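Novice: no sequence on this one, just coordinates:
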């Protein structure tokens, strides 16, 4: 039986960083992967493919140039699924190679097969041929990720009724599509397909999309989605789904009339991929959605067994999962880790993209914190005019008395990059007058920070005196 200081189950972002961090600390590390390729959902079916698809859509459809050259502008008239998959497959192949090389360089042992617990220090790995091998470790990190929820009453056929992992396996771009679920994945795919000219119906049971995002940002997103051809159904639920003889998918809604489309994608939630782990053998009980509960250091009910990434639930982002994996290994082996879990940025790759860090208006109002608002719109910024983004905006939230920056929210081209300027200032408890006194390159979107800060100051009662 091979023995390790740390065994990691899963090679997604969380598992990768947990393994590499432990290896950097001089530990003997093994990482188990049940698929034939590394990278988990992030590289193979989730984050990387969907973001690569988004870039292919924006490029081939000419979407970014339409505000300048007209709504009919296209780089390619007839876009095929092969066109979209070309870029995606190229990126996936390269990312897989990078991960494999990283494991090799850090002397992390790759173990292929399906892992299950024998006891709290031992794993049995069942290989594709049916044989099994046992491994022992002082510490174990569960980083198995998640998979799409597939309720029994949804008649999935992997062709016209699909889950969120199956879009790129389709043989043709859908002629029309119903997306059930207005979460991050549903919203991203709805806007991508609409940018291609596909009629999209998006159904969500909540009063608006993405309720954890600032309401003003979501209002801008929903307006843009409607303009590019997304029909939104809010406060609505699906009663039944049937594939008719005409080939169309008929959907009965609880309140509105029936609807139909050529394809239906079910995008309501994901479940932790824990069913094969035999967690009962070590006294760990996942919740109804397969997720594992952890403490602030990502320890499960068994202190030397950690869980990180999508398997522990929200926020389930690749960026946060990486830090969780790194933190778990540092904690296990007593190494310092200064990760600021209060300032995690969020990126949503809809069209237009959204990003945020810190508090939103709703949070501040509930906490009775006196806050001010400053807004800059891309159309007021020279760079925004150059790139043709008329939707984008940057919103700053700050304390009215101390001027401390409390939250940054952005929508538009480059929002997920732009957010990190605000994140850095917030990390040092900075004030919005930092942006007023700072020179930004011209023309850039970063100028939005200065414009938004001045807007916020101008809304305050006069005279305004900077707090030192």
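Specialist: Looks like it arrived, so ask away. If you're wondering where the values come from, they're calculated on a predicted model, not measured in any experiment. Numbers count the residues shown, from 1 in each chain.
Novice: When you work out contacts or count neighbours from here on, use the C-alpha atoms and nothing else.
Specialist: OK.
Novice: Could you pull up the contacting residues of the nearest residue to residue 149 once chain neighbours are set aside?
Specialist: Among residues not flanking residue 149 along the chain, residue 270 sits closest, at 4.8 Å (Cα to Cα, 6 or more residues apart in numbering). By Cα atoms under 8 Å, 6 or more residues apart in numbering, the residues touching residue 270 are 146, 147, 148, 149, 289.
Novice: Please report how far the nearest residue to residue 441 once chain neighbours are set aside lies from residue 437.
Specialist: Counting by Cα to Cα, 6+ apart, residue 447 is the residue found nearest to residue 441 once chain neighbours are left out, at 7.4 Å. Going from residue 447 to residue 437 by Cα to Cα, to the nearest Å gives 12 Å.
Novice: Okay, one more to line up with it:
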């Protein structure tokens, strides 16, 4: 039997970061991955594939250039599913190669196989070649990720009625698509296929979408989607999904309305991949969606030497936050000091257009009864926006009237997930509106929107600033 300081089940963002962190601290580490290649959901069916698909679609369609050359502009007139897959396969091969090199360089052992608990320190691993072995670990980290939620009433067939994993394997781009679920995954894929001229309808039982995002940003985002002829049906539930004799799909709503499309993508949530771990052997009980409860500071489960990190612990379910969770869990597991995570982290939604946010929303500021003011910048107000042909996009910042500190920054538009980091730094460093007003930003850039937004807020806060200056004198 082989013994390790830390055994990591899963090689996604949380697992890979945890394993490498523990190895760098001189610990003996084993990673168990049931897939045929390392990388986990993030590399093979989640983060990397969806973002690669997005970039490929934007490039081949010439989407970013249509502000100048018109909606009929195309880089490639006929785009196939093979065109989309070609770039994806190259990207995935690169990601796997980098990860395998990281494991080798840091002397992280890894086994391909399925693990299940024997007791709190022992795992039985059925390798891909059928061999079964047992390993023990002082600590064990569950970084097993999630898989698409597949309710029994949806007749998935892997061809026309599919989940988000199966979407990556489709043989042709559909002319029309119904997306059930307006969460992050559903909206990302819905908007990506909209750029490929697929007619998209989104069904969402809630009255709105992306409720954790600032409402003004969501309203701007929704307007952009509807402006390009996407249908957003809120407050509607898919009661029945079926294939029709002509090969199309029909979705019957609870309201009685029927919708027809070439393809149905069911993207209403994900479930933790815990079913085969034999968690009963260690007394752990996942919730109804397979998620595991942890201490948010150490990522320990109710069994002290067993940790969990990444999507398996629930919101925010981001690759970036999963990496930090894995690192913190690994350090705690091997007895190394670990700093608390920063108060604010960026959230990125890789839809078309992108959304990114950090800090408090305007709704949260109101709920806390904090006197505040907002500053808005439209990308079309920047010279860089004109150069890029941007008609849409906005940056919103929220400041405390009492302290002038930045409370939240919210962006929708081109490059939002890159631009957010300026606001993130100012937030975590407790910066004020003065930073944006008094500092110089490269010109012409989209980052100049921070200056415009800061000045907008400063002007609205004018009387207060005059009072502060007088008091200081």
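Specialist: Received the coordinates, thanks. Fair warning: this is a prediction, and the values are worked out from it, not measured in the lab.
Novice: TM-score for this pair?
Specialist: Scored against TM-score structural alignment, normalised by the length of the first structure, the superposed chains reach a TM-score of 0.98; 468 aligned residues with a Cα RMSD of 1.1 Å.
Novice: The residue nearest to residue 149 of the first structure maps to what in the second structure?
Specialist: Taking TM-score structural alignment for the superposition, residue 270 of the first structure sits opposite residue 270 in the second structure.
Novice: closest to residue 187 of the first structure among the contacts of residue 270 of the first structure?
Specialist: residue 148 (15.3 Å; Cα to Cα).
Novice: Neighbour count: residue 447 and residue 437 of the first structure, which is higher?
Specialist: residue 447 (22 against 9; other Cα atoms under 10 Å).
Novice: ok, now which ones touch residue 167 of the second structure?
Specialist: So, once contact is read as Cα under 8 Å, 6+ apart, residue 167 of the second structure ends up touching residue 265.
Novice: wait, what's in contact with the spatially most central residue of the first structure?
Specialist: Nearest residue to the geometric centre of the first structure (Cα atoms, centre = their mean): residue 317, 4.4 Å. Contact analysis of residue 317 of the first structure by Cα under 8 Å, 6+ apart lists 309, 310, 346.
Novice: Counterpart of it over in the second structure?
Specialist: So residue 317 of the first structure corresponds to residue 318, using TM-score structural alignment.
Novice: Please report how far its match lies from residue 421 of the second structure.
Specialist: Using Cα to Cα, residue 318 of the second structure is found at 15 Å from residue 421 of the second structure.
Novice: coming back round to it: quick one: which of the contacts of residue 317 of the first structure sit in strands?
Specialist: residue 346 (DSSP state E).
Novice: can you redo the contacts of residue 317 of the first structure as CSV with distance to residue 79 of the first structure?
Specialist: Listed next are the contacts of residue 317 of the first structure as CSV, based on distance: Cα to Cα, whole Å:
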residue, distance to residue 79 of the first structure
309, 35
310, 33
346, 31
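Novice: Most neighbours of all the contacts of residue 317 of the first structure, which one?
Specialist: residue 309 (30 neighbours).
Novice: I figured that residue hits residue 325, correct?
Specialist: Yes - the pair residue 309 of the first structure / residue 325 is scored as a contact, 7.3 Å apart, by Cα atoms under 8 Å.
Novice: Find residues that contact each of these two.
Specialist: Listed as contacting both residue 309 of the first structure and residue 325 by Cα under 8 Å, 6+ apart are 13, 14, 15.
Novice: average offset between the helix or strand hosting the last one and the second structure?
Specialist: Element membership of residue 15 of the first structure [criterion: DSSP states H and E] is helix 13-24. Once the two structures are superposed, the average separation between helix 13-24 of the first structure and the matching residues of the second structure is 0.4 Å (mean Cα distance after the TM-score superposition for the first structure).
Novice: Aligned counterpart of residue 126 of the first structure in the second structure, please.
Specialist: Using TM-score structural alignment, the partner of residue 126 of the first structure in the second structure is residue 126.
Novice: ok, now how distant is its match from residue 115 of the second structure?
Specialist: For residue 126 of the second structure relative to residue 115 of the second structure (Cα to Cα), the value is 7 Å.
Novice: so residue 391 of the first structure sits in a strand?
Specialist: No - going by DSSP: H, G, I helix; E, B strand; the rest coil, the assignment for residue 391 of the first structure is coil, not a strand.
Novice: Give me the distance between it and residue 287 of the first structure.
Specialist: Distance of residue 391 of the first structure to residue 287 of the first structure, computed by Cα to Cα: 40 Å.
Novice: More neighbours: the two, which one.
Specialist: residue 391 (17 against 12).
Novice: and the gap between the residue lying closest to that one once chain neighbours are set aside and residue 200 of the first structure?
Specialist: Once flanking residues are discounted, residue 391 of the first structure sits nearest to residue 412: 6.3 Å by Cα to Cα, 6+ apart. Distance, residue 412 of the first structure to residue 200 of the first structure, by Cα to Cα: 21 Å.
Novice: More neighbours: these two, which one.
Specialist: Set residue 412 of the first structure next to residue 200 and count neighbours by other Cα under 10 Å: residue 200 wins out with 29 against 26.
Novice: mind checking what that one lines up with in the second structure?
Specialist: Looks like residue 200 of the first structure aligns to residue 200 there (TM-score structural alignment).
Novice: From what I see, that match and residue 190 are in contact.
Specialist: Yes - using Cα under 8 Å, residue 200 of the second structure makes contact with residue 190 at a distance of 6.4 Å.
Novice: what sits in contact with each of those two?
Specialist: Joint contacts of residue 200 of the second structure and residue 190 (Cα under 8 Å, 6+ apart) are residue 179.
Novice: got a list of what residue 110 of the first structure touches?
Specialist: Counting by Cα under 8 Å, 6+ apart, residue 110 of the first structure touches 30, 31, 32, 33, 103.
Novice: mind running it again at 7 Å?
Specialist: When contacts are counted by Cα atoms under 7 Å, 6 or more residues apart in numbering, residue 110 of the first structure touches 30, 31, 32.
Novice: Give the buried subset of the residues you listed as a ChimeraX selection command.
Specialist: In ChimeraX, this line selects whichever of the contacts of residue 110 of the first structure come out buried by 16 or more other Cα atoms under 10 Å:
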select :30,31,32
